[in-house]
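Colleague: missing the sequence, but the structure's below:
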């Protein structure tokens, strides 16, 4: 079985509904995954926009997701104590912040990337940011899957 990531909010390669953007309710879409390797001890997730005017922009970073989880529910909450942790995103917030591309900038692609790790947790401060968390996660990645959504602000 292959490692896959999906959302009930949008299909791979299709538009992200405005509810999940900073122009709407700014809540994270429900994400589900399956087929993780048996050796998985935890997961990490990042959401990035490589089409941002000043280079790749990080919208969400979640780490220390327990290996027995196979979903992240639709939510606007910050991470609960004892559960997954959120890194500070490029807006400076320790939570999900959805798409908000500049008006008239064309279609942006939002890459939801989930990695299965061979360690139960990462020991980094949330304030280190998403890119630092992802660099640390890459050292322990045993599998990766992704889902891409698009959004355009007209």
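Modeller: Done, it's in. Since the model is a prediction, treat every value here as computed from it, not as a measurement.

Colleague: okay, CA-based contacts and neighbour counts for the rest of this
Modeller: Fine.

Colleague: where do the strands sit along the protein?
Modeller: 4-7, 31-34, 42-49, 57-66, 71-72, 85-86, 107-117, 141-152 (DSSP state E).

Colleague: for the ones you listed, give me TSV that also has distance to residue 21 and mean neighbour count.
Modeller: Below are the strands of the chain laid out as TSV (distance: least, C-alpha to C-alpha, whole Å; neighbours: other C-alpha atoms under 10 Å):
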stretch	distance to residue 21	mean neighbour count
strand 4-7	15	18
strand 31-34	15	16
strand 42-49	12	25
strand 57-66	10	24
strand 71-72	17	16
strand 85-86	18	25
strand 107-117	11	22
strand 141-152	9	19
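
Colleague: with distance to residue 128 added, can I get those strands in CSV?
Modeller: Output for the strands of the chain, formatted as CSV (distance: least, C-alpha to C-alpha, whole Å):
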stretch, distance to residue 128
strand 4-7, 26
strand 31-34, 24
strand 42-49, 14
strand 57-66, 11
strand 71-72, 22
strand 85-86, 11
strand 107-117, 18
strand 141-152, 19
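
Colleague: out of these, which is closest to residue 78?
Modeller: Between residue 78 and the strands of the chain, the shortest gap by C-alpha to C-alpha is with strand 85-86, which sits at 7.2 Å.

Colleague: counting by contacts, list what the closest one packs against.
Modeller: strand 57-66 (3 or more C-alpha pairs under 8 Å, 6 or more residues apart in numbering; DSSP states H and E).

Colleague: which elements pack onto the strand it packs on?
Modeller: strand 42-49, strand 85-86, helix 130-138.

Colleague: ok, and here's another one to check against it:
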């Protein structure tokens, strides 16, 4: 399974427009070569370098395997009939929150999970509920990270 952003290379700096120093919009994401039997996808973006522990920036679940990516500036609210749900991030928001480290360079991991089922949880669920719902259903995982240091 391949997973990347066309906006920046893995391990490289995340462009400012996708951070709190810029427009704070979500970067475009692309994936391919999903495993056979994939019924849904989940994306989690988090910062393991946050002073208070892992900081969740973005959680999206029940993405159709027919979709091959998300465009830049993904909507903050998905059409409920498509079945895609946003989880609650560490800011207690149900949409993307870009890198905004208090100091130093942080890593921002983008993780894609191919699942053999749709998750039976409601939009607005927290990361813990999402991870519990995923247990026993992960067919494959792919990830990459970008880095960012706040400019202001």
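Modeller: Sure, I can see it. None of the values given here were measured: they were computed from a predicted structure.

Colleague: TM value for the aligned chains?
Modeller: Laid over one another, the chains give 0.93 as their TM-score (TM-score structural alignment, normalised by the length of structure 2), with 149 aligned residues with a C-alpha RMSD of 1.2 Å.

Colleague: one step back: of all the helices and strands packed on strand 57-66 of structure 1, which one is nearest residue 33 of structure 1?
Modeller: strand 42-49 (10.5 Å).

Colleague: who touches stretch 105-122 of structure 2?
Modeller: 3, 34-35, 37-50, 61-62, 85, 99, 129-130, 133-134, 137-150 (C-alpha atoms under 8 Å, 6 or more residues apart in numbering).

Colleague: give me the stretch of structure 2 that stretch 125-134 of structure 1 matches.
Modeller: Here stretch 125-134 of structure 1 aligns to structure 2 at residues 122-131, judged by TM-score structural alignment.

Colleague: buried sites along that stretch?
Modeller: Neighbour-count burial for stretch 122-131 of structure 2 flags 123, 124, 125, 126, 127, 130 (criterion: 16 or more other C-alpha atoms under 10 Å).

Colleague: with stretch 72-92 of structure 2 instead?
Modeller: Across stretch 72-92 of structure 2, burial judged by 16+ other C-alpha under 10 Å covers 84, 85, 86, 87, 88, 89, 90.

Colleague: what lines up with residue 19 of structure 1 in structure 2?
Modeller: Checking TM-score structural alignment: residue 19 of structure 1 goes with residue 17.

Colleague: could you find the closest non-adjacent residue to its match?
Modeller: Leaving aside its sequence neighbours, residue 17 of structure 2 sits nearest to residue 23 (C-alpha to C-alpha, 6 or more residues apart in numbering; 4.8 Å).

Colleague: what about that neighbour, neighbour count?
Modeller: 12 (other C-alpha atoms under 10 Å).

Colleague: my guess is residue 32 of structure 1 contacts residue 7, does it?
Modeller: Yes. Using C-alpha atoms under 8 Å, residue 32 of structure 1 makes contact with residue 7 at a distance of 6.1 Å.

Colleague: ok, back up a step: nearest to residue 57 of structure 2 among the buried residues of stretch 122-131 of structure 2?
Modeller: Ranked by distance to residue 57 of structure 2 (C-alpha to C-alpha), those are led by residue 127 at 10.4 Å.

Colleague: so who does the closest one touch?
Modeller: By C-alpha under 8 Å, 6+ apart, the contact set of residue 127 of structure 2 is 56, 59, 87, 88, 89.

Colleague: that one and residue 55 of structure 2: what is the separation?
Modeller: 10 Å (C-alpha to C-alpha, to the nearest Å).

Colleague: intersection of neighbour lists for these two?
Modeller: The contact sets of residue 127 of structure 2 and residue 55 overlap at residue 89 (C-alpha under 8 Å, 6+ apart).

Colleague: returning to what we had before: among the strands of structure 1, which comes closest to residue 13 of structure 1?
Modeller: Of all the strands of structure 1, it is strand 141-152 that lies closest to residue 13 of structure 1, at 5.2 Å by C-alpha to C-alpha.
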